[in-house]
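> take a look and give me a structure for this.
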Amino acid sequence: MFQTIRRILIKSLLWFMAGSALLVLVLRWVPPPGSALMVERKVQSWIDGTAIDLQRTWRPWAELPDDLKIAVIAGEDQKFADHWGFDIAAIRAAIEHNQEGGNVRGASTLSQQVAKNLFLWSGRSWLRKGIEVWFTGLIELFWPKQRILEVYLNSAEWGVGIFGAQAAAKHHFGIGAPYLSAHQASLLAAVLPNPRKWSASRPTAYINRRATWIRRQMRQLGGSHYLNQLSASKPQWLVAVLGK
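Predicted structure coming up:
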């Protein structure tokens, strides 16, 4: 009986690995129709009895403003162009901080956030974290950095029911995503740690200070020139093998 259970578990694991790898590979070219986080928010609204209107419109890379791209990198993951999905130094710092008590600090890269938002559920558990590591590895293996950022900007949550840069720009500023200014982009990036609590269109003093800091970081990173480091055609493993 135990051998039978073992065979079933091994086969299930292999099917999961193959299926998830195929799914991530397909999504390198096909825009995701939604995300697991969107499904979770909708189901939660049914449970709570609170209506929620999910808003999301896909915008391709060329229509997403450079200011928003670099603002998100500046605010969330300044080593995005260089890491393979995980910022080891940030993870160690977060572990040390959390062991000291107080507020729990995260260290998720943009790649990890894409993996979590697109495929997984919220909450903290070793199982979810392990699956997140698997999907993050697949994303870094199959997708170029530009694709990761493109999917992130079209999947990030920017308010209750507001997903993606286009819906965020419409909701907070009444304009399309391509017309966001550097100031507006920095405000959107500033609220990302807690977009259901903070508002880019009604920023607190803290959010305004954080947005100012993000704009300063955007300049220090090199602005749009930083985006040239994000290869449009080669995932990280190919960069390592073939060179830039």
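> every contact and neighbour count from this point should use C-alpha atoms.
Will do.
> show me the strands in this protein, by range?
Along the chain, no stretch is classed among the strands by DSSP state E.
> select the longest helix from it.
Scanning the chain for the longest helix, with DSSP state H as the assignment, gives helix 2-26.
> so what touches that one?
By Cα atoms under 8 Å, 6 or more residues apart in numbering, the list of residues contacting helix 2-26 from outside reads Phe135, Leu138, Ile139, Phe142, Trp143.
> ok, now which ones touch Gln229?
Here Gln229 is in contact with Ala81 (criterion: Cα under 8 Å, 6+ apart).
> ok, it to Ser108 distance?
Gln229 is 21 Å from Ser108, where distance means Cα to Cα, to the nearest Å.
> how about Leu23?
For Leu23, the distance to Ser108 equals 22 Å [Cα to Cα].
> where's Ala107 relative to Ala51, distance?
32 Å.
> give me the more crowded residue out of these two.
Ala107 (19 against 12; other Cα atoms under 10 Å).
> can you report how many residues lie near Trp46?
Using other Cα under 10 Å as the criterion, the residues surrounding Trp46 number 12.
> next one: the one 4 residues further on
Neighbour count for Thr50, taken as other Cα under 10 Å: 9.
> go on, Asn154?
Neighbour count for Asn154, taken as other Cα under 10 Å: 26.
> same question for Gly49.
The tally of other residues near Gly49 (other Cα under 10 Å) stands at 9.
> any idea how far Lys42 is from it?
With distances taken as Cα to Cα, Gly49 is found 10 Å from Lys42.
> check Asn103 too.
Taking Cα to Cα as the measure, Asn103 falls 28 Å from Lys42.
> which of these two has more neighbours?
In this comparison of Asn103 against Lys42, neighbours counted by other Cα under 10 Å, the higher total goes to Lys42 at 18 against 8.
> re earlier: can you give me the buried ones in the longest helix of the chain?
Within helix 2-26, the residues scored as buried using 16 or more other Cα atoms under 10 Å are Ser20, Ala21, Val24, Leu25.
> quick check: the gap between the third one and Glu140.
So that's Val24. As judged by Cα to Cα, Val24 and Glu140 stand 10 Å apart.
> what of Ile47?
Ile47 is 35 Å from Glu140, by Cα to Cα.
> give me the neighbour count for Gln236.
Gln236 has 25 neighbours, counted by other Cα under 10 Å.
> so it sits right up against Ile139, yeah?
No - using Cα atoms under 8 Å, Gln236 and Ile139 do not qualify as a contacting pair, with a distance of 9.7 Å.
> can you give me the distance of Ala168 to Ala93?
Relative to Ala93, Ala168 is positioned 31 Å away (criterion: Cα to Cα).
> when these two are compared, which one has more neighbours?
Ala168 (28 against 14).
> quick one more, to check against the first:
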Amino acid sequence: MNTPRPVNRLRSSTSPSIPPRSGRSPHVGPSIRQRPWLEWVVRLVTKLVLLSFLISLGWVILLKYLPVSVTPLMISRKLEAIGENQNSQLYKDWTPYEDISKEAALAVVASEDQAFPKHWGFDFDEIQDALKENQRRKRPRGASTISQQVAKNVFLWNGRSYLRKGLEVYFTFLIELIWGKERILEVYLNVAETGPLTFGVEAASRRYYGHSSRTLTRTEAARIAAVLPNPRLFSIKKPSAYTQKRTRQISQQMRYLGGQRYLENL
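As a prediction, this is how the structure comes out:
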């Protein structure tokens, strides 16, 4: 007599059937599977983002070693001069950091970003102070560090927008990570606008003082730094009373910071 087989209650006909595996997670992208064009867009955007990251990373690595011979701001200023039928010659002369007077390096740090040797691209204390002051000021005061200014001048266009600000943060992080402080300061000293169609302390020194930036005095370096907030309004060659006052203030700050020793450990 045959013994009836026991019934496996776990596999009864009332149990829900398990769908075959299709190679895709049932929880991921059902709307995308229903819309092939959306899947194509997602893939395209992902590839573009990855490509943009690799290009920007390679660009930053390359400029760690090569002179920055031109920036978007230089091109913009030249086009403006051409459009106004004026002399469009750019005055610029890339000079290595070791060939620039450290008085010039100290002057721009004392004037623009005294926390430069210590921060990682962003001075959050200065940002908070600027936000508080701007609640009372008609003209907002900026709080950009030297690193942020380099990121903006070298990699980005002139103007204000959330997109440009976001990219500025991105490139600031990259150059702080890859370049280091001395290279950032070297680039700043070479690309900062120091006068009409004039970029860098070497070009400014030769054009307005008649000698190399290697021999800049403290007062000369402080005057170059004094015009940096608006070099198209303030003049190194014909300093206004305000520029002269600011020059004296920067010289005092340079002494307060301890002189050139302040930048020894960049």
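> which parts of the stretch 151-266 of structure 2 are helices?
In the stretch 151-266 of structure 2, the helices defined using DSSP state H, counting those that start in this stretch lie at 162-178, 181-191, 201-204, 218-226, 241-256.
> select, out of those, the one closest to Leu156 of structure 2.
For the helices of the stretch 151-266 of structure 2, distance to Leu156 of structure 2 was read as Cα to Cα. The smallest value, 7.2 Å, belongs to helix 162-178.
> how big's the offset between the closest one and structure 1?
For helix 162-178 of structure 2, the mean distance to aligned residues of structure 1 following superposition is 0.4 Å (mean Cα distance after the TM-score superposition for structure 1).
> okay, that helix sits on what stretch of structure 1?
Residues 126-142 of structure 1 are the counterpart of helix 162-178 of structure 2, counting by TM-score structural alignment.
> now stretch 204-214 of structure 2
The aligned range for stretch 204-214 of structure 2 in structure 1 is 168-178, by TM-score structural alignment.
> now do the same end-to-end measure for the matching stretch.
12 Å.
> again with stretch 191-200 of structure 1
Start-to-end span of stretch 191-200 of structure 1 (Cα to Cα) is 6 Å.
> list of residues touching it?
Contacting residues not belonging to stretch 191-200 of structure 1 are listed as Glu157, Trp158, Gly159, Val160, His172, Gln184, Leu187, Leu188, Ala190, Thr204, Ile207 [Cα under 8 Å, 6+ apart].
> if we go to 10 Å?
Surrounding stretch 191-200 of structure 1, the residues in contact under the criterion Cα atoms under 10 Å, 6 or more residues apart in numbering are 72, 75-76, 106, 156-162, 168-169, 171-173, 184-190, 203-204, 206-208, 210-211.
> for ChimeraX, what selects the buried ones among those residues?
Selecting in ChimeraX just the buried members of these, where the criterion is 16+ other Cα under 10 Å, is done with this command:
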select :72,75,76,156,157,158,159,161,162,168,169,171,172,184,185,186,187,188,189,190,203,207,208,210,211
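> before we move on, back to that, okay, the longest helix of structure 1 sits on what stretch of structure 2?
Helix 2-26 of structure 1 corresponds to residues 38-62 of structure 2 when matched by TM-score structural alignment.
> mean shift between that stretch and structure 1?
Compared with structure 1 after the fit, stretch 38-62 of structure 2 shows a mean deviation of 1.6 Å (mean Cα distance after the TM-score superposition for structure 1).
> what's the counterpart of Gln244 of structure 2 in structure 1?
Mapped onto structure 1 by TM-score structural alignment, Gln244 of structure 2 lines up with Asn208.
> ok, now which ones touch that match?
By Cα under 10 Å, 6+ apart, the contact set of Asn208 of structure 1 is His183, Ser186, Leu187, Ala190, Val191, Ala200, Arg202, Ile214.
> any chance of those in CSV, plus distance to Met1 of structure 1?
Output for the contacts of Asn208 of structure 1, formatted as CSV (distance: Cα to Cα, whole Å):
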residue, distance to Met1 of structure 1
His183, 63
Ser186, 58
Leu187, 58
Ala190, 54
Val191, 52
Ala200, 57
Arg202, 61
Ile214, 58
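> between which two of the residues you listed is the distance greatest?
For the contacts of Asn208 of structure 1, the farthest-apart pair by Cα to Cα is Arg202 and Ile214; their separation is 17.2 Å.
> which of the two has more residues huddled nearby?
Per other Cα under 10 Å, whichever of Arg202 of structure 1 and Ile214 has more neighbours is Ile214, with 26 against 11.
> follow-up on the earlier one: tell me which of the helices of the stretch 151-266 of structure 2 lies nearest to Asn153 of structure 2.
Once Cα to Cα is applied to the helices of the stretch 151-266 of structure 2, the stretch that comes out nearest is helix 181-191, at 7.5 Å.
> the closest one vs helix 162-178, what angle?
In terms of direction (axes from the mean of the first three to the mean of the last three Cα atoms, to 10 degrees), helix 181-191 of structure 2 departs from helix 162-178 by 130 degrees.
> average distance between helix 181-191 of structure 2 and structure 1?
Here helix 181-191 of structure 2 is compared with structure 1 after superposition; its mean distance to the aligned residues, by mean Cα distance after the TM-score superposition for structure 1, is 0.5 Å.
> where's the match of helix 2-26 of structure 1 relative to the chain centroid, distance-wise?
19 Å (Cα atoms, centre = their mean, to the nearest Å).
> how about stretch 245-260 of structure 2?
Per Cα atoms, centre = their mean, the displacement of stretch 245-260 of structure 2 from the mean C-alpha position of its chain is 26 Å.
> can you list the residues that contact that stretch?
With contacts defined as Cα under 10 Å, 6+ apart, stretch 245-260 of structure 2 is touched by 101-112, 114, 218-227, 239-241, 243-244, 262-263.
> repeat that for 8 Å
Contacts for stretch 245-260 of structure 2 (Cα under 8 Å, 6+ apart): Lys102, Glu103, Leu106, Ala107, Ala110, Ser111, Arg218, Thr219, Ala222, Arg223, Ala225, Ala226.
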